[in-house]
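> coords please:
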Amino acid sequence: MTEIATISAVQHRNLVKLYGCCIEGDRRLLVYEYLENKSLDQALFGNRSLHLNWPMRYNICLGTARGLAYLHEESRLRIVHRDVKASNILLDADLIPKISDFGLAKLYDDKKTHISTRVAGTIGYLAPEYAMRGHLTEKVDVFAFGVVALEILSGRPNSDSSLEQEKVYLLEWAWHLHENNRALDLVDTTLVEFNEAEALRVIGVGLLCTQATPMLRPPMSRVVAMLSGDIEVSSVTSKPGYITDWQLNEITSFVSKDTSGPSTERTNSSRQNTSSNSSTVVIGHSSESPCQPILHEIIG
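This next block holds a predicted model:
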């Protein structure tokens, strides 16, 4: 019912169209427009039967940004999607991106700075303030868009344990390259050619959108303007604190197990699992501390 009410209220070129529904007994059906090219994650991370060249990827990135800008700033209703990810971006016959799956969407009151809600979304795309405190604003979608933009550019999911250690987590790898003036090394190696200026724009936008502090993330209308080249991409100066924390968590600690002697066992702190293929999660709150989300699925 949430999905029907939300998607019925909005219409945009970059949002999936809902044609009808069935709510009878235990039958729950939604009838959407048919989208021939399936989802973005299948095109990027699947068997790649559909090859996305650079212009296609750039247009998908820009179209997705326009769809989110409409939800956040142009629609009569202010809507936070809450589950922006590659599998929720569908592609039509002309590879126009359509944001789909509004089952977790929240209507947002302009008069409030944020709303507090139980955490729902997909691991790997969750903004830190939302994952840790349940603070929901449109900047949660901006963060997720930043992850998606970097996935589109690199052609890889936000987490891939098959890669060498320094490349496993996309955001960490992107920052490593950025800090070493090798940002363009992030571009998908299967791309025969690409526009360097546009690629640097996408990287800059991706790093801006995934800043730890919501206020440092640009609104989606500004993201559209930066990707379109109407304004310069703002410079990114500091690595987000959550990446620094991940790296600190990897420092090994020694825990004494034998009180009669100094023998120790080396253990590693667990890291955030950011698999882009993770299913949507809803995280409850601890009965001991109602303000503290239980994040075992996220940070261990």
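
> C-alpha from now on. contacts and neighbour counts both.
OK.

> For my notes, confirm L29 occurs in a helix.
No - according to DSSP: H, G, I helix; E, B strand; the rest coil, L29 belongs to no helix; its state is strand.

> Would you mind confirming that it is in contact with L18?
No - using C-alpha atoms under 8 Å, L29 makes no contact with L18, being 10.9 Å away.

> ok, these two, which is more surrounded?
Using other C-alpha atoms under 10 Å as the criterion, L29 and L18 rank with L18 on top: 17 against 11.

> who touches that one in this structure?
I4, I7, S8, L30, V31, Y32, E33 (C-alpha atoms under 8 Å, 6 or more residues apart in numbering).

> Need the residues you listed in TSV (columns: neighbour count, secondary structure and distance to N195).
Below are those laid out as TSV (neighbours: other C-alpha atoms under 10 Å; DSSP: H, G, I helix; E, B strand; the rest coil; distance: C-alpha to C-alpha, whole Å):
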residue	neighbour count	secondary structure	distance to N195
I4	14	helix	39
I7	19	helix	35
S8	13	helix	38
L30	12	strand	39
V31	11	strand	38
Y32	13	strand	34
E33	11	coil	32
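
> In TSV: these, plus distance to S234.
Formatted as TSV, these follow (distance: C-alpha to C-alpha, whole Å):
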residue	distance to S234
I4	37
I7	32
S8	35
L30	41
V31	41
Y32	38
E33	37
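
> ok, of those, which one's closest to T122?
Nearest to T122 among the contacts of L18: I7, at 20.0 Å, using C-alpha to C-alpha.

> Would you mind measuring from the closest one to F102?
The gap separating I7 from F102 is 7 Å, by C-alpha to C-alpha, to the nearest Å.

> Another sequence for comparison is provided below:
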Amino acid sequence: MVVKRLASQSGQGLKEFKNEVVLIGKLQHRNFVRLLGYNMKDHEMILLYEYMHNKSLDRFIFVKTLSVCLDWDLRFDIIMGIARGLLYLHQDSRLRIIHRDLKASNVLLDEDMNPKISDFSLAKIVKGRETEDNLRLYVSRIRVGRFSIKSDVFSFEVVILEIISGKRNTGNYHNQQAFSLISYSWELWKAKRVLELMDLALAESCNSIEALRFLMLGMDIESLPEPKEPAFVSKRSIERLPSSLSKSEINQMTITQEEGR
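Coordinates of the predicted model:
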């Protein structure tokens, strides 16, 4: 059992506390962390969760000594588990819910490395057409604080990139003027070197075709249009170095649009 304690001076208040208790209490899915109990006493709010032996996903993918434990098959299963959890939230649950804070640190791993989505304090229940709200630009939505299911899909795509690359979304990417993992991935795509995004720990176990399909959320490669430049990329290109990809590999690749769908 894990205890999450929220003091009154913490960033999460009573509203977020109640939101998490209500939503996790109503949601039943194997890819969500289970809430065992809660208590409010002396200006402290306490949540009791099931114990996750391997803690959070970010601990494994960003710590090099641990990332070697994540071969391709295991990363494949983790991505699929997160996808099943999101599908339940967005489509299969009686309550249609936007998580609004999906990231690697909010995905916990049990003793068998099964992923469990956690932290529903910012989640929101939506109804009817609100879930199908059209987004002209994902960026404009974020700037005004508005979210839709497409916000979660975008966040999921970032998590996929982090799982496959072993890199954080924010960081210095080999001094290539890319200010995020999204922009770095886009520059590699334009240079026809996208497989270089792969974590070096996957050198022996990775299935490159499966990895590329994950970048497209498992959709049929031939049915997708050419990708458009995502909103967050740098305007500078990475250095032109000899490509390490064969022509046949390049011809099989495409990538989903970075805009929320």
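
> Would you pull the TM-score for this pair?
The TM-score (TM-score structural alignment, normalised by the length of structure 2) is 0.75; 212 aligned residues with a C-alpha RMSD of 2.1 Å.

> returning to what we had before: of the contacts of L18 of structure 1, which stay in contact in structure 2?
Retained in structure 2: I4, I7, S8, L30, V31, Y32, E33, out of the contacts of L18 of structure 1 (criterion both residues aligned by TM-score structural alignment, their matches' C-alpha atoms under 8 Å).

> can you tell me which residue in structure 2 aligns to the second one?
Residue correspondence to structure 2 (TM-score structural alignment): I7 of structure 1 is matched to I24.

> which stretches of the stretch 201-300 of structure 1 form strands?
Secondary structure of the stretch 201-300 of structure 1 (DSSP state E, counting those that start in this stretch): strands at 253-256, 264-267, 280-283.

> Tell me which of the ones you listed sits nearest to I79 of structure 1.
Using C-alpha to C-alpha, the nearest of the strands of the stretch 201-300 of structure 1 to I79 of structure 1 is strand 280-283, at 18.7 Å.

> whereabouts in structure 2 does the closest one align?
Against structure 2, strand 280-283 of structure 1 falls on no residues (TM-score structural alignment).

> List the buried residues of that strand.
Applying a neighbour-count criterion of 16 or more other C-alpha atoms under 10 Å, one finds I283 buried in strand 280-283 of structure 1.

> what number of residues lie near the residue lying closest to S183 of structure 2 once chain neighbours are set aside?
Sequence neighbours aside, V233 is the residue nearest to S183 of structure 2 in space, at 3.9 Å (criterion: C-alpha to C-alpha, 6 or more residues apart in numbering). Per other C-alpha under 10 Å, the neighbour tally for V233 of structure 2 reads 20.

> Check whether the counterpart of D94 of structure 1 in structure 2 sits in a helix, strand or coil.
Mapped onto structure 2 by TM-score structural alignment, D94 of structure 1 lines up with D112. Per three-state DSSP, the secondary structure class of D112 of structure 2 is coil.

> Spit out the contact partners of D112 of structure 2.
Contacts of D112 of structure 2 (C-alpha under 8 Å, 6+ apart): none.

> which residues of structure 1 fall in helices?
2-8, 40-45, 54-69, 128-133, 139-154, 170-179, 196-209, 220-228, 241-249, 296-299 (DSSP state H).

> Give me the mean deviation of the fourth one from structure 2.
To tie it back to what came earlier, the one meant is helix 128-133 of structure 1. Its aligned residues in structure 2 lie a mean 2.3 Å from helix 128-133 of structure 1 after superposition (mean C-alpha distance after the TM-score superposition for structure 1).

> That helix corresponds to what range in structure 2?
Using TM-score structural alignment, helix 128-133 of structure 1 pairs with 139-144 in structure 2.

> thinking again about what came up before, can you tell me which of the contacts of L18 of structure 1 is nearest Y169 of structure 1?
I7 (32.8 Å).

> quick one, what contacts the closest one?
So I7 of structure 1 contacts K17, L18, F102 (C-alpha under 8 Å, 6+ apart).

> Which of those are still contacts in structure 2?
Under both residues aligned by TM-score structural alignment, their matches' C-alpha under 8 Å, what the contacts of I7 of structure 1 keep in structure 2 comes to K17, L18, F102.

> Alignment lookup: the second one to structure 2.
When structure 2 is aligned by TM-score structural alignment, L18 of structure 1 is paired with L35.

> do you know how far its match is from M219 of structure 2?
L35 of structure 2 is 34 Å from M219 of structure 2, by C-alpha to C-alpha.

> try I142 of structure 2
Separation of I142 of structure 2 from M219 of structure 2 (C-alpha to C-alpha): 26 Å.

> G166 of structure 2 maps to what in structure 1?
Checking TM-score structural alignment: G166 of structure 2 goes with G155.

> Equivalent analysis for A191 of structure 2, please.
Match for A191 of structure 2 (TM-score structural alignment): N180.

> Next, count neighbours for N181 of structure 1.
10.

> and it, what does it touch?
Contacts of N181 of structure 1 (C-alpha under 8 Å, 6+ apart): none.

> where does it sit relative to E297 of structure 1, distance-wise?
34 Å.

> swap in D92 of structure 1?
Applying C-alpha to C-alpha to D92 of structure 1 and E297 of structure 1 gives a distance of 34 Å.

> So those two - more neighbours on which side?
D92 (16 against 12).

> wait, doesn't that one sit right on K38?
Yes - D92 of structure 1 lies in contact with K38 (C-alpha under 8 Å); the separation is 7.5 Å.

> which residues does the match of G166 of structure 2 contact?
With C-alpha under 8 Å, 6+ apart, G155 of structure 1 has these contacts: L44, F45, V187, D188.

> if we go to 10 Å?
Shown here is G155 of structure 1, whose contacts under the criterion C-alpha atoms under 10 Å, 6 or more residues apart in numbering are 41, 43-45, 52, 57, 149, 186-191.

> now those: which count as buried?
Using 16+ other C-alpha under 10 Å, the buried ones in the contacts of G155 of structure 1 are D41, A43, L44, F45, L52, R57, A149, L186, V187, D188.

> Show me what the first one lines up with in structure 2.
Okay, so that is D41 of structure 1. Aligned partner of D41 of structure 1 by TM-score structural alignment: D58.

> cool, Y70 of structure 1 as well?
Counting by TM-score structural alignment, the partner of Y70 of structure 1 is Y88.

> Let me know how buried that match is, in neighbour terms.
20.

> ok, now the one 4 residues further on?
Using other C-alpha under 10 Å, D92 of structure 2 is surrounded by 12 other residues.

> That one: what's it in contact with?
Taking C-alpha under 10 Å, 6+ apart as the test, what D92 of structure 2 contacts is R84, G85, L86.
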